[in-house]
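[1] just coords:
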């Protein structure tokens, strides 16, 4: 036992049981096993994870990470590969939506550049793997912390405290732990909301994702795994991310269901036949946010506590999983060298590893939203010309697909499919 910390071995406490936090916990325990204690604290651990019907696009690099962690096999049969993608740009009232850009959905070795999975399936699989690996799952929150030299005392919401080498704040965009650490937050609203829902349609989507750029914001149709029915048929489903001007959203969601379905059809189109809502539409205000620092003394920010971006490229969750892969690798390598996982030089490596990637992705999504949520005719002509040029340049299209897939030799080992 260390006299300085009062711990038999290093302990890492993760405040927040979302997908990024669970992935980090599992990666650390799989890599270091009995050499580390990993404690996850979140009141939401009391809930049934299968109740979360949201859907996420898991990029190829993140899928490789889940495979390296040994959990992809548990959800692969419920994951829908995105086989191709179509991008259009039009006004809502236009009778025809011309296609300006198409992408085949494959990267190296005919691997789909993304899969659609439900949050409930992925969360449940991660939770089971964390329990089996020895992660200490506690259904209570973290109220605060106090750094005491070589440790931080993590104060639990229901009383008591834990001595830790490192506290990971994965407690969302309104992170209390980030605020307590005095880390600044740069942000601005988009005056848009994202409406999300699962849609049922008559015809098969054939694995195609569609992004309609409309003046109020992008309208994305993302394919979900068809559900087999008792009569041998399939229930065809897609997830939508409907970006709308914030002032229009209350009236839309409060409208009669048939009126809302008409508005959906105007944006979705009828190429997949008759539509119906499988889940009730929910709206979330959209904004940009990034922490001035991703670390403080014995504290690291993870996921939405570190950054929030526009969903136009579907990269929010993937950025959080990249955080988890980077932090797990840095902590694992440090501990194998006998270093303190919460030491300043270790955390500085994490800051350097993530800052450029997050800044670049934030700037890209912010710029794309400002460019495409714009109905000015000269802007539309320029962007449509640009989309058309990209469509005619196979090398550039391959570059964009690899970027969307997150595939790079510079990525952390887990994102390359390699064990820590």
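    Yep, it's here. Since this is a predicted model, take the numbers as computed values, not measurements.
[2] only C-alpha atoms for contact and neighbour calcs from this point on.
    Fine.
[3] From residue 307, how far out is the nearest residue to residue 297 once chain neighbours are set aside?
    Leaving aside its sequence neighbours, residue 297 sits nearest to residue 344 (Cα to Cα, 6 or more residues apart in numbering; 6.8 Å). As defined by Cα to Cα, to the nearest Å, residue 344 lies at a distance of 21 Å from residue 307.
[4] who has more neighbours, those two?
    Neighbour count, other Cα atoms under 10 Å: between residue 344 and residue 307, residue 307 has more, with 25 against 15.
[5] residues in contact with the more buried one?
    Residues in contact with residue 307 (Cα atoms under 8 Å, 6 or more residues apart in numbering) are 173, 288, 289, 290, 291, 358.
[6] switch to 7 Å and redo it
    Listed by Cα atoms under 7 Å, 6 or more residues apart in numbering, the contact partners of residue 307 are 289, 290, 291.
[7] Please settle this for me: is the first one part of a strand?
    Yes - note on residue 289: a strand contains this position according to DSSP: H, G, I helix; E, B strand; the rest coil.
[8] what's the burial count for it?
    Summarising burial for residue 289: neighbours were counted as other Cα under 10 Å, giving 20.
[9] Over to the one 10 residues further on?
    Burial of residue 299, expressed as a neighbour count using other Cα under 10 Å, amounts to 25.
[10] element containing the closest residue to it other than its chain neighbours?
    In this structure, residue 299 finds its nearest non-sequential neighbour in residue 167, 4.9 Å apart by Cα to Cα, 6+ apart. Assessed by DSSP states H and E, residue 167 sits inside strand 166-169.
[11] let's bring in a second model and compare:
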């Protein structure tokens, strides 16, 4: 069913699945469900015509890119991505380790893309899909699960209330949703003590290789340099909060000298036009991420450190798995809004989440340690990785989200 635009008196309509949040996770889920034949209502608080201002850059894994192709996003996205064929990882004082796509027989390790390009591609795909009812400038005000399914009250900025009877509501907003608090979800939050600085570089990039990501790990934090399709690059620096405070208080020329030093580049010419953007990293988890008729996925459910875009690729694996499980449930005529079904879905995803969370939380701690024993263990580990192709292949598969 295609719903009429929001106007006139209050209405109640039946809907299959309602998704709150039209970011990269919610939109991908909506497109996957629509391609599978489900009717979807996608609710987004951002109004039409307001651009997404986000200068972050992500690396989409090869598996994520394949799925975006299946849900109709890749064609609109491919011209704005930079294929990544290798990743160079180093620690000051150690020889670098190169990970190559050819080692695991893939055409690429992934694709670097900026958040704005990603948002535009998803918006175009969503607007082109007739099975998706896209409600912009609207919010879910209330969920009522007193009877089977969920009664969803949606309030637009203009117009009147719309009530939908949904079989399942998926919360896929990019941050903690007020819906979770009103419904009594158990939310565990912890300040990681870390910040991420995002710096778009556009001058003096002689050290950038177009198809290579550079990751530098050390006591000053984790640096990831992601190349762009037009010769530019984005630096993401994950570091302690007090260290971020000190860096941002420095004059611009000292900031440039420090970045050049950490990258091992000549400081001459390195420049950026916009001020660094800071994100304080507050980790949170919704446990369990479901109630009867409600499922929470993406960053709304679990926020992790932004190392190698692990969180984004993990969320897309959640969405892809959810589409497959919903198709099976529909074919078997199973109530996919029941607690039992949602428990089963989450049980199947929990191991992947634990693996990524452990990786992204422990790696910064390992490399920020100045303990001599820790440094010796790191250097011994890097030597083993350089000398053992099988170990590199295992690390690559792990990072790409493959089951080992």
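    That came through, no problem. Worth saying up front: this structure is predicted, and the values here are computed from it rather than measured.
[12] and the strand holding residue 167 of structure 1, what does it pack onto?
    strand 11-15, strand 299-301 (3 or more Cα pairs under 7 Å, 6 or more residues apart in numbering; DSSP states H and E).
[13] Run through who's touching the first one.
    Think strand 11-15 of structure 1. 21, 36-42, 141-142, 164-171.
[14] So residue 356 of structure 2 versus residue 391 of structure 2, what's the distance?
    18 Å.
[15] aligned partner of residue 389 of structure 1 in structure 2?
    Aligning on TM-score structural alignment places residue 389 of structure 1 opposite residue 384 in structure 2.
[16] circling back to that earlier point, pick out whichever of residue 356 and residue 391 of structure 2 has more residues nearby.
    Using other Cα under 10 Å as the criterion, residue 356 of structure 2 and residue 391 rank with residue 356 on top: 19 against 13.
[17] To which residue of structure 1 is the more buried one aligned?
    Aligned counterpart of residue 356 of structure 2 in structure 1: residue 361 (TM-score structural alignment).
[18] Equivalent analysis for residue 336 of structure 2, please.
    Residue pairing (TM-score structural alignment): residue 336 of structure 2 is matched to residue 341 of structure 1.
[19] what about that match, neighbour count?
    Neighbours of residue 341 of structure 1 under the rule other Cα under 10 Å: 24.
[20] Surely it is in contact with residue 330?
    No - checked against Cα atoms under 7 Å, the pair residue 341 of structure 1 and residue 330 is beyond contact range at 8.4 Å.
[21] what's the average distance of the lengthiest helix in structure 1 to structure 2?
    Scanning structure 1 for the longest helix, with DSSP state H as the assignment, gives helix 344-372. Here the mean offset of helix 344-372 of structure 1 against structure 2 after fitting is 1.4 Å, by mean Cα distance after the TM-score superposition for structure 1.
[22] can you tell me which residue in structure 2 aligns to residue 170 of structure 1?
    That one, residue 170 of structure 1, aligns with residue 172 by TM-score structural alignment.
[23] how near is the most centrally placed residue in structure 1 to residue 58 of structure 1?
    Geometric centre of structure 1, nearest residue: residue 317, 0.7 Å, by Cα atoms, centre = their mean. Separation of residue 317 of structure 1 from residue 58 of structure 1 (Cα to Cα) stands at 8 Å.
[24] Then residue 130 of structure 1?
    For residue 130 of structure 1, the distance to residue 58 of structure 1 - Cα to Cα - is 20 Å.
[25] which of those two has more neighbours?
    Higher neighbour count among residue 130 of structure 1 and residue 58: residue 58, with 27 against 23, using other Cα under 10 Å.
[26] and the more buried one, what element?
    Counting by DSSP H and E, residue 58 of structure 1 is part of strand 55-59.
[27] Which parts of the stretch 251-400 of structure 2 are helices?
    Along the stretch 251-400 of structure 2, counting by DSSP state H, counting those that start in this stretch, helices occupy 252-263, 310-331, 339-368, 372-387, 389-399.
[28] Buried deepest among these, which one?
    Mean neighbour count, computed with mean count of other Cα atoms under 10 Å, is highest for helix 310-331 among those, reaching a mean of 19.
[29] For it, give me every contacting residue.
    25, 29, 32, 33, 60, 61, 64, 297, 298, 304, 336.
[30] Now intersect those residues with the strands, please.
    Judged by DSSP state E, the subset of the contacts of helix 310-331 of structure 2 located in strands is 60, 61.
[31] CSV for the contacts of helix 310-331 of structure 2, including distance to residue 145 of structure 2?
    Shown next, in CSV, are the contacts of helix 310-331 of structure 2 (distance: Cα to Cα, whole Å):
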residue, distance to residue 145 of structure 2
25, 24
29, 22
32, 25
33, 22
60, 36
61, 37
64, 34
297, 19
298, 22
304, 30
336, 14
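[32] Closest one of the contacts of helix 310-331 of structure 2 to residue 225 of structure 2?
    residue 60 (14.5 Å; Cα to Cα).
[33] Contact partners for the residue mapped onto that closest one from structure 1?
    The alignment partner of residue 60 of structure 2 in structure 1, by TM-score structural alignment, is residue 58. By Cα under 7 Å, 6+ apart, the contact set of residue 58 of structure 1 is 114, 115, 116, 318.
[34] overlap between these and structure 2?
    Retained in structure 2 by both residues aligned by TM-score structural alignment, their matches' Cα atoms under 7 Å are the following of those: 114, 115, 116, 318.
[35] Could you pull out the strands in the stretch 51-200 of structure 2 for me?
    57-61, 82-84, 86-90, 97-100, 110-114, 132-136, 138-144, 150-156, 162-171, 187-201 (DSSP state E, counting those that start in this stretch).
[36] Mind putting these into TSV with distance to residue 363 of structure 2?
    Below are the strands of the stretch 51-200 of structure 2 laid out as TSV (distance: least, Cα to Cα, whole Å):
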stretch	distance to residue 363 of structure 2
strand 57-61	18
strand 82-84	22
strand 86-90	13
strand 97-100	16
strand 110-114	21
strand 132-136	39
strand 138-144	38
strand 150-156	41
strand 162-171	29
strand 187-201	13
